[in-house]
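Colleague: need a structure here:
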Amino acid sequence: MPRTNRRTVLQGIGLGGAASLAGCASETAPSATDTTMQQQTTTKTTTDRVAADPTDIPDPIDRSEPKTVSRTLRAEEVTAEIEDGVTFDYMTYDGQIPGPMIRVRRGDTVDLTFENPEENTMPHNVDFHACYGPGGGADATTVPPGESARLRFKATYPGAFIYHCAVPNMDTHISAGMFGIILVEPEDGLPAVDHEFYVGQHELYTDKRAGESGHHAFDTEAMRREEPSYVLMNGEKYALTPDGRGPMTVETGDTARVYFVTGGPNLTSSFHPIGNVWKELYPKGSLTSRTQKYIETTPVRPGTATVATMDFPVPGGVKLVDHSLTRVARKGCMAVIAAEGEEKPDVFDPEPDQ
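Modeller: I've put the predicted structure just below:
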């Protein structure tokens, strides 16, 4: 029998034909990906954490000339807990949600190696919204388990952009965790801040209600109805909070920049910091358009990133939420930045009569 390679996989899953042009698989029959997801019933937790560390961000670019930046992304299918006692079969880049931030400068060349380990069950790829080229590189990086691909592209335009898996049934792969940010800094860089944080929102469609113990399988019909069991930041229920993995932390007087991406695949986030505002907002991730000042809530649609800065004049927790608040109260969509420092009653006084 002939050896399986990227060309035969492309033919087998329909890339290069109607499915590729439409950006999705046919609705007339379930694909191999749908069937695989429906049959997965494993209950073994294979990783302790899928929530990306929000502080694990490459350093700002401090050079004035372009260079070639080499990166490797690895597709990892893992089982982990959404919340205590509830497991799910995630699909990730490098075992985390969102996938690792890739940071380059305008004019840089990205030299990407994409790996799909042999232990995986499905083809995967990467579509970079920062890339000129067929499928944003998706066609060139589609590989079956046990193979890898290499791609080079020039980052010709600045901004914060999503990358995501784009095989047929891409909605399933993105929902299960395959998305992240590639940041292309402008030639002059970004203003200095004290902290940078990285957060990604997506929804999970499972065959059980949120909180029901046991293993949750992916529910394609719930996804068709756009009725998720969970809406999450960084892949786990309340992951970046005191009751989860712990909040992000700053000191009063600090400044912070938040990089935020909505993987979706379907829901628009009304991104809002409770107890604060976005002091400076880069709408839709544009780093060259005019910024907006003191914005309370900004829509971040699926397939879009945004960048926003904050000040912390007083101590306390700033809750980052989707202001479609049922998603916060019932489906797990919240992260916290905890500011520590002295009270400033001239700015905020919770007990003025004492």
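Colleague: From now on I want contacts and neighbour counts done on CA atoms only, so please keep to that.
Modeller: Noted.
Colleague: The stretch 101-250 of the chain: helices as residue ranges?
Modeller: 138-141, 170-175, 220-225 (DSSP state H, counting those that start in this stretch).
Colleague: And the ones you listed: which comes nearest T28?
Modeller: Nearest to T28 among the helices of the stretch 101-250 of the chain is helix 220-225; the distance by CA to CA comes to 13.2 Å.
Colleague: if we look at the closest one, which residues are touching it?
Modeller: Residues from elsewhere that reach helix 220-225, judged by CA atoms under 8 Å, 6 or more residues apart in numbering: 34, 38, 172, 205-207, 228.
Colleague: now swap in stretch 57-72 and tell me
Modeller: Residues outside stretch 57-72 that contact it (CA under 8 Å, 6+ apart): 100-115, 185, 187-190, 196-198.
Colleague: what about 10 Å?
Modeller: Taking CA atoms under 10 Å, 6 or more residues apart in numbering as the criterion, the residues outside stretch 57-72 that touch it are 93-94, 100-115, 150, 152-155, 183-192, 196-198, 259.
Colleague: Over to stretch 281-291?
Modeller: Counting by CA under 10 Å, 6+ apart, residues outside stretch 281-291 touching it are 157-162, 183-186, 189-190, 257-261, 279-280, 292-301, 303-310.
Colleague: Okay, and which of the residues you listed map to strands?
Modeller: Among the contacts of stretch 281-291, the subset assigned to strands under DSSP state E consists of 159-162, 183-185, 257-261, 279-280, 292-295, 298-300, 304-310.
Colleague: Using a markdown table, please lay out the helices of the stretch 101-250 of the chain together with mean neighbour count and distance to E212.
Modeller: Supplementary listing: the helices of the stretch 101-250 of the chain in a markdown table, determined by neighbours: other CA atoms under 10 Å; distance: least, CA to CA, whole Å:
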| stretch | mean neighbour count | distance to E212 |
| --- | --- | --- |
| helix 138-141 | 23 | 36 |
| helix 170-175 | 24 | 19 |
| helix 220-225 | 15 | 16 |
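Colleague: Next, the second sequence, to be compared with the first:
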Amino acid sequence: MPKFINPALVKTNRRNVLRGSLLAGAAAMTAGAGMAGTPSKRMAPHVAPRPAAPKFILAEAEAQVAAPKVDLSGYTRVRQELVAPPFAPAHEQVATGGPKIVEIRMETKEVLLTVDEDTGASIWALTYNGSVPGPLIIVHQDDYVELTLANPADSQMEHNIDFHASSGALGGGGLTHVYPGEETVLRFKATRPGVFTYHCAPGGAMIPYHVTHGMNGTLMVLPRDGLKDAEGNPLRYDTIAYIGEQDFYLPMDENGDYKTYEVAGEDFSDSVEAMRTLTPTHSVFNGSVGALTGENAFKAKVGDTVLMIHNQANRDTRPHLIGGHGDYVWENGKFANPPQKDQETWFIRGGSAGAAMYTFLQPGVYAYVNHNLIEAALLGATAHFVVDGAWDNALMEQVMPPHVVET
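Modeller: Model (predicted):
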């Protein structure tokens, strides 16, 4: 089985890439070429020689080299240990001390993921740290994020990362292209508070291909003095529920069965054809049907306040907590704006993240769904919160149980 990356080509193209293959691919698409070369099912499209980087990318790179270096000698360095979703890394809700340099490390991993055990649907997921979505990163406003991004030598594909929270160089995507066996370090200042999408964006049709294969996640930038309501009163949460909604477009054969592939990238041509329908075969939370239900359901107690972070890197969605509400909702995900109150359903635009805070008032099972109920019930976009505690009849009471009515 041939590798999708030609090591000789890597060396030849390395200094021409200029971390700008995203725009090179985009320029080719704009010109109607789509991508250089016609990929087969056994060869990823970026094997073909890239066109030269656009002039403005060259100018941007030259400007960065010429720019004065930032003096970071007064900053404290801290290491954030990332954890697998749906959990959040250890963090302070209110920052102590001045801005810091927060060091994190992520490794791109291409893993065979079962999307639905009942149907046997699977995909070669493209991931950060092996999970769909990628891990939640948490810093405070004016901190620096310093990411080491590594692509293992046994990977099939080129990867990078675009942080919607950052400024310049395509969100860092233009500076982070890594081939198998390479790693790079990117540092940027988190200037805007909120929750933001990050995702892979190698170039051309590979951008939606990587995003719809799971290569996306969320960065939360907290205000240094913590979250607040519209009047400036502090808001605190007991825990975070991190939800990444993922649309998958799994190719099928002539019998309607899901196809299988031996390695990552082999499904490229079939996936592009499936993606063009704009009709997902699955819309799931955290990578697979039932990933956040049953034994994997969120656990809470009456009185707990949960911050629900919801990311959708590609399609619009409308989260709803059945039996609960959004006490405070940052629908656009940006904490500099006052939160909305008492929302029943909120709207997350494709390519963004949002946040909602709720204090549970009753025990029981709460279903957290995409309130396009077709996607929730038929495509998999459902999670559960299992809440312990005492029932409050003042809030809800079954006055009379169901019974037969004589006519």
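Colleague: any chance of the helices of the stretch 101-250 of the first structure in CSV, plus distance to D353 of the first structure?
Modeller: Supplementary listing: the helices of the stretch 101-250 of the first structure in CSV, determined by distance: least, CA to CA, whole Å:
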stretch, distance to D353 of the first structure
helix 138-141, 62
helix 170-175, 49
helix 220-225, 52
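Colleague: For the counterpart of Q201 of the first structure in the second structure, give me its contacts.
Modeller: Structural alignment (TM-score structural alignment) places Q201 of the first structure against E245 in the second structure. Going by CA under 10 Å, 6+ apart, E245 of the second structure touches 132-133, 214, 216-217, 283-288, 310-317, 319, 353, 370, 380-382.
Colleague: buried subset of these?
Modeller: Applying 16 or more other CA atoms under 10 Å to the contacts of E245 of the second structure, the neighbour count classes 132-133, 214, 216-217, 283-288, 310-315, 317, 319, 353, 370, 380-382 as buried.
Colleague: What's the local residue count around D59 of the first structure?
Modeller: As a burial measure, D59 of the first structure scores 9 neighbours (other CA atoms under 10 Å).
Colleague: before we move on, what SS does it have?
Modeller: Secondary structure state of D59 of the first structure, per DSSP: H, G, I helix; E, B strand; the rest coil, is coil.
Colleague: how far away is it from P168 of the first structure?
Modeller: Using CA to CA, to the nearest Å, one obtains 34 Å as the distance from D59 of the first structure to P168 of the first structure.
Colleague: Contacts only, for the equivalent of N216 of the second structure over in the first structure.
Modeller: For N216 of the second structure, the aligned position in the first structure is occupied by F179, per TM-score structural alignment. Applying CA under 10 Å, 6+ apart, we find F179 of the first structure in contact with 91-93, 96-101, 126-128, 162-166, 173, 200-202, 261-265, 303.
Colleague: ok, now N125 of the first structure?
Modeller: Under the criterion of CA under 10 Å, 6+ apart, the neighbours of N125 of the first structure are 73-75, 93, 114-116, 137-144, 148-149, 164-167, 170, 178.
Colleague: Next: F360 of the second structure.
Modeller: When the contact criterion is CA under 10 Å, 6+ apart, the partners of F360 of the second structure are 300-306, 323-325, 327, 366, 385, 387-389.
Colleague: Just the ones in helices from those residues, please.
Modeller: Filtering these for membership in helices, criterion DSSP state H, returns an empty set.
Colleague: Out of those residues, grab the one that's most surrounded.
Modeller: Compared across those, F385 has the highest neighbour count, 24 neighbours, by other CA under 10 Å.
Colleague: How much space separates the equivalent of D116 of the second structure over in the first structure from A52 of the first structure?
Modeller: Structural alignment (TM-score structural alignment) places D116 of the second structure against E83 in the first structure. Note on E83 of the first structure: its distance to A52 of the first structure, by CA to CA, is 15 Å.
Colleague: residues in the first structure matched by stretch 177-192 of the second structure, start to end?
Modeller: Under TM-score structural alignment, the match for stretch 177-192 of the second structure is residues 142-157.
Colleague: mind listing what's buried in that stretch?
Modeller: Residues 142-145, 147-148, 152-155, 157 are the ones in stretch 142-157 of the first structure that count as buried (16+ other CA under 10 Å).
Colleague: and what of stretch 29-40 of the first structure?
Modeller: By neighbour count, with 16+ other CA under 10 Å as the criterion, the buried positions of stretch 29-40 of the first structure are 33-34, 37.
Colleague: could I get the residues you listed as a markdown table with secondary structure and distance to L21 of the first structure?
Modeller: Converted to a markdown table, the buried residues of stretch 29-40 of the first structure look like this (DSSP: H, G, I helix; E, B strand; the rest coil; distance: CA to CA, whole Å):
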| residue | secondary structure | distance to L21 of the first structure |
| --- | --- | --- |
| T33 | helix | 19 |
| D34 | helix | 20 |
| M37 | helix | 24 |
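Colleague: how deep is the spatially closest residue to H323 of the first structure that is not a sequence neighbour tucked in, by neighbour count?
Modeller: Nearest in space to H323 of the first structure, with sequence neighbours left out and distances taken as CA to CA, 6 or more residues apart in numbering, is S270 at 5.1 Å. Other residues near S270 of the first structure come to 16 when the count uses other CA under 10 Å.
Colleague: S270 of the first structure -> the second structure?
Modeller: Using TM-score structural alignment, the equivalent of S270 of the first structure in the second structure is R318.
Colleague: returning to what we had before: are any of the contacts of stretch 281-291 of the first structure buried, and which?
Modeller: Of the members of those, the ones counted as buried by neighbours, 16+ other CA under 10 Å, are 157-162, 183-186, 189, 257-261, 279-280, 296-301, 303-310.
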